[in-house]
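Asks: how would this look folded up:
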Amino acid sequence: MASAVIVSVLILTILSLLKINVLVAIIVSAFSAGLIAQESLSNIVKFFVESMGGSSETAISYILLGGFAAAISMTGITKGIVQFLRKIVRGKRGIMLLAIAAIASLSQNAVPVHIAFIPILIPPLIALFDKMQIDRRAIAASLTFGLKAPYVMLPLGFGLLFHEIIQENLREEGIYLSVWETASAMLIPGLGMVVGLLIAIFITYRKNRDYGQVQPEGQPSEFAQVDDTPFKFELKHVMTLIAIVAALIVQILTGQMILGALTGLLLMFLLVAVPYKQMEGIMSSGIAMMGMIAFIMLAASGYAGVLKETGSVEALVNVSSDLMGDQKPLIALVLLAVGLIVTIGIGTSFGTIPILAALFIPIATQAGFSPLAIAALIGTAGALGDAGSPASDSTLGPTAGLNVDGKHNHIWDTVVPTFIHFNIPLLIFGWAASLIL
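Replies: From the prediction side, this is the model:
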């Protein structure tokens, strides 16, 4: 049964690298995991479908956010943002990429909108990126860094939720740490992501890349040319800013992305920032932009349910612990590798931690790891695989923004680069943290 996780994730990886649709790859992998665990097809379908509800709120949120983003783009306000960025960076690619990473980082803590900013900000910048001949793999790395590193290291915004999950699972096993203590344990692994980002920007993808030579996979993009006409701030832009601020306030006060996105979307029409008659077209654009992400998240939740209900993850951990003996370095490495395998399949660090924590903590405690080291192991094991997973919103979001002209492949241009530059440093630095702390 332990092989169910490894084989199913291997199938997911191979199918994704062969450019099979990610949604199809996840479903096939989920069924393969169930069959290897000797479950009947009817039970597999039951586990998969029932577990999909775990991501239903997220899926609806993303569709509404897609509609909100489409409405904002229709007002033309993003043109002002693009022209402002052009003045700041002045053709310097390194500054542009670091600025994108900084903006993405704010989306996790200061203004917790997660990936909602990507379809608003990135498509209008595509023509500028191409004019500067920036390798979009570097942009994907910058976006994924900003979507992931802040919550890994800082207990603010989504980071507070991440560290509260770690704290609660530690408490259930009799280990008491504050969220700031769990965050301090994750500083070393987070530093690995900083190193990976700098390598991606200034070493791996520093060379020019001419996207005029890249054959588009989809239709020609409406963002193909840089718009140099001066931006004029109008009343509809004031209404748009009011809608954006209102959406943020509602989301922060209620803690619900659905309510925030719905508030912003409704205000865009009520304040006549966009004409009411265009509602149908805007929602269609939103679904086209974010609908696939929503369905992939639902399928990933179903896959996680199959692994959990069949006991495959628990079996994998038990087999691993039998082979490790009492060697702390080896134990830490194997636990992190298990986290990497499981999270790549499930696609969410937040959802993986509860699955792994109950299994990891007894093993780590018996091996003599300190509470901070255990927190680092659990946090890193959960975070590993989020970047680099075909089913993660940390990779799906950047692809949604960068592939508006069909010239950015999800697997080879987002998943593989983020896996190399973030998962490998996370594994190394997380392993070191578990032995130092």
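
Asks: from now on I want contacts and neighbour counts done on CA atoms only, so please keep to that.
Replies: Noted.

Asks: can you map out the helices along the stretch 251-400 of the chain?
Replies: 257-270, 279-309, 312-324, 328-346, 349-366, 371-383, 393-402 (DSSP state H, counting those that start in this stretch).

Asks: please identify the most buried of these.
Replies: helix 371-383 (a mean of 29; mean count of other Cα atoms under 10 Å).

Asks: chain center to that helix: distance?
Replies: Centroid separation for helix 371-383 versus its chain: 19 Å, with Cα atoms, centre = their mean, to the nearest Å.

Asks: same thing with stretch 53-70?
Replies: For stretch 53-70, the distance to the chain centre is 14 Å (Cα atoms, centre = their mean).

Asks: a markdown table for the helices of the stretch 251-400 of the chain, including distance to Ser32?
Replies: As requested, the helices of the stretch 251-400 of the chain are exported to a markdown table (distance: least, Cα to Cα, whole Å):
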| stretch | distance to Ser32 |
| --- | --- |
| helix 257-270 | 33 |
| helix 279-309 | 10 |
| helix 312-324 | 12 |
| helix 328-346 | 12 |
| helix 349-366 | 20 |
| helix 371-383 | 23 |
| helix 393-402 | 23 |
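
Asks: for Ile199, find the nearest of these.
Replies: Set against Ile199 and scored by Cα to Cα, those come closest in helix 393-402, at 18.3 Å.

Asks: angle of that closest one against helix 279-309?
Replies: 150 degrees (axes from the mean of the first three to the mean of the last three Cα atoms, to 10 degrees).

Asks: which other helices and strands contact the helix or strand following helix 393-402?
Replies: Using DSSP states H and E, the helix or strand that directly follows helix 393-402 along the chain is helix 416-418. When contacts are defined as 3 or more Cα pairs under 8 Å, 6 or more residues apart in numbering; DSSP states H and E, helix 416-418 packs onto helix 136-153.

Asks: to compare with the earlier structure, here is another sequence to fold:
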Amino acid sequence: MNAVIMAVLIMLVLSLLRVNVVFSLITGALVGGLIGGLGMDGTIAAFSEGVGGGANVALSYAMLGGFAVAVSSTGLPEALVNFVLKFIGDKEEARSKKLPRALILFVILIMACFSQNVVPVHIAFIPLLIPPLLKIMNELQIDRRLTASVLTFGLVTPYMLLPVGFGQIFHEIVVTNMAESGLEVAMDQVPKAMFLPAVGMLVGLLIAVFFSYRKPRDYDEVQLTASVETKSNTTDYTSSGLIVAGMAIIAALAAQLWTESMIFGALAGIVVLYVFRAIRWSEADHLLTNGMRMMAFIGFVMIAASGFASVMGETGDVETLVQNSAAAIGGNKALGALLMLVVGLLVTMGIGSSFSTVPIIATIFVPLALELGFSPMAVISLVGTAGALGDAGSPASDSTLGPTSGLNADGQHDHIWDTVVPTFIHYNIPVIIFGWIAAMVL
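Replies: Purely as a prediction, here's the structure:
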């Protein structure tokens, strides 16, 4: 039995049974390592080595959490909420209409899309924007599974399609690894090749909006947990506070782009808030600690996912999985495209990162696809789609962990059943279909 398949299946089954995702990843890695022939000592060594690789990501999210809560203390989230209220009205009668629901979801969608390309802060905006909106969303009876689907669409689709911000990084990874695997392609070919898979994401979003989660859903009015309580929940904001918050966000963005590090970007933003006294020295430690605590779960999941990926790499069964799939193809292009996409889905579901999946699969997918007679554009589509598959719908992906971190601020949103399962169904299935079509027609 292939170690990768068994490890991913065990991780997914345990997660669906509501076992903590971190423990599910560790258990899956342990079983996968043993099946892959590493033995107990080899599995533990590979996992421990991989864990170190996830420390940078975990620290990045902890710093972003601290920065988000510090910015929240200036009243910026409250200002954003009031801005939305000007359009939907303060009265519950006005909020019962469909237009306010659509407006809130549209604002969330735009923010999510911008976070990948225009202002590449990734998931840092979620703990800033979503918790203050929960009360309004509860009054409007917006199904949080729909909000999770909207957020995940905005976190994934832009980098798949647009060569800007995180999209530029993803496209460069695709082009570089394909070149190292024997196929030179141009950067401007990637958006064209990824257009149909991105349409698959759009189809999934439309199904979620107009069919799956269009009915109202009731939530209890629950006080936000201490980790997301900020001064903006209890006091008014000031113009000077908002200006400093804007300066801090700009500084964080500039530092992130300059240093290519989310850690130093968040640090720059926090320094601005300190220097201009937007947060009091007496409150700063409490605020930053609460922010880090809020994002700690994501950090632990990413660390465990890095260890999981390391064990899978050491077993060598990723290559075996691809080679077995190649043997089953027998020269059939249609079957070959489908199997490559399914393999990409399995690998990304375990690793949790499309950016990390592409280098793993490109080495084998590119020669195989060329041997089957696929065009360069079709190969780009196969590699890019296979990498992106699973980013939506993986328990260990920041594209699902991010939405959960905001929507579960009051403890009423389950990571697996309210984020992972809805995004897996609505995005991975149509993306496989449209990615397969793209491979066959390009």
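
Asks: related to what we said a few turns ago, closest one to Glu217 of structure 1 among the helices of the stretch 251-400 of structure 1?
Replies: helix 393-402 (12.4 Å).

Asks: okay, and that closest one goes to which residues in structure 2?
Replies: Counting by TM-score structural alignment, helix 393-402 of structure 1 pairs with residues 398-407 of structure 2.

Asks: compared with structure 1, how much does the matching stretch deviate?
Replies: Mean deviation of stretch 398-407 of structure 2 from its aligned counterpart in structure 1 after superposition (mean Cα distance after the TM-score superposition for structure 1): 0.3 Å.

Asks: run through who's touching that stretch.
Replies: Residues outside stretch 398-407 of structure 2 that contact it (Cα atoms under 8 Å, 6 or more residues apart in numbering): 123, 126-127, 129-131, 134, 144, 148, 151-152, 155-156, 294-295, 298, 302, 352-353, 391-395, 413-415, 419-420, 423.

Asks: ok, 7 Å please
Replies: 123, 126-127, 130-131, 144, 148, 151-152, 155-156, 298, 391-394, 413, 415, 419-420 (Cα atoms under 7 Å, 6 or more residues apart in numbering).

Asks: what does stretch 361-373 of structure 1 give?
Replies: Ile175, Thr182, Ala185, Asp326, Lys328, Ile374, Ala433, Ser434, Leu435, Leu437.

Asks: what's the ChimeraX line that selects buried ones from the residues you listed?
Replies: A single ChimeraX command selects the buried members of those (16 or more other Cα atoms under 10 Å):
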select :175,182,185,328,374,433,434,435
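
Asks: mind putting the contacts of stretch 361-373 of structure 1 in CSV, distance to Thr240 of structure 1 included?
Replies: Formatted as CSV, the contacts of stretch 361-373 of structure 1 follow (distance: Cα to Cα, whole Å):
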residue, distance to Thr240 of structure 1
Ile175, 47
Thr182, 38
Ala185, 41
Asp326, 59
Lys328, 55
Ile374, 46
Ala433, 45
Ser434, 47
Leu435, 50
Leu437, 48
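
Asks: name the element the aligned residue in structure 1 for Val107 of structure 2 belongs to?
Replies: Using TM-score structural alignment, the equivalent of Val107 of structure 2 in structure 1 is Ala99. Following DSSP H and E, one finds Ala99 of structure 1 within helix 93-106.

Asks: what angle do helix 136-153 and that helix make with each other?
Replies: 40 degrees.

Asks: contact partners of helix 93-106 of structure 1?
Replies: So helix 93-106 of structure 1 is in contact with Val89, Ile134, Ile139, Ser142, Leu143, Phe145, Gly146, Leu147, Pro150, Ile201, going by Cα under 7 Å, 6+ apart.

Asks: stretch 263-271 of structure 1 too?
Replies: For stretch 263-271 of structure 1, the external contacting residues (Cα under 7 Å, 6+ apart) are Phe68, Met239, Thr240, Ala243, Ile244, Ala246, Ala247, Val274, Pro275, Tyr276.

Asks: nearest to Ser284 of structure 1 among those?
Replies: Comparing the contacts of stretch 263-271 of structure 1 against Ser284 of structure 1 with Cα to Cα places Phe68 closest, at 11.2 Å.

Asks: please tell me how far that closest one sits from Leu198 of structure 1.
Replies: 32 Å (Cα to Cα, to the nearest Å).

Asks: more crowded one of the two?
Replies: Shown here are Phe68 of structure 1 and Leu198; by other Cα atoms under 10 Å, Phe68 has more neighbours (31 against 18).

Asks: which helix or strand contains that one?
Replies: Going by DSSP H and E, Phe68 of structure 1 is in helix 56-75.

Asks: that helix vs structure 2, mean deviation?
Replies: Averaged out, helix 56-75 of structure 1 is 1.0 Å away (mean Cα distance after the TM-score superposition for structure 1).

Asks: tell me which other helices or strands the helix or strand that that helix is followed by touches.
Replies: The helix or strand immediately downstream of helix 56-75 of structure 1 is helix 77-89, counting by DSSP H and E. With contacts taken as 3 or more Cα pairs under 7 Å, 6 or more residues apart in numbering; DSSP states H and E, helix 77-89 of structure 1 sits against helix 118-131.

Asks: what's the neighbour count on Met201 of structure 2?
Replies: 26.

Asks: spatially nearest residue to it (excluding sequence neighbours)?
Replies: Taking Cα to Cα, 6 or more residues apart in numbering as the measure, Met201 of structure 2 lies nearest to Tyr427, with 5.4 Å between them; neighbours along the chain are not counted.

Asks: against Glu283 of structure 2, how distant is the closest residue in space to Pro77 of structure 2 that isn't next to it in sequence?
Replies: The shortest distance from Pro77 of structure 2 to any non-neighbouring residue, by Cα to Cα, 6+ apart, is to Leu129 (5.7 Å). Distance, Leu129 of structure 2 to Glu283 of structure 2, by Cα to Cα: 21 Å.
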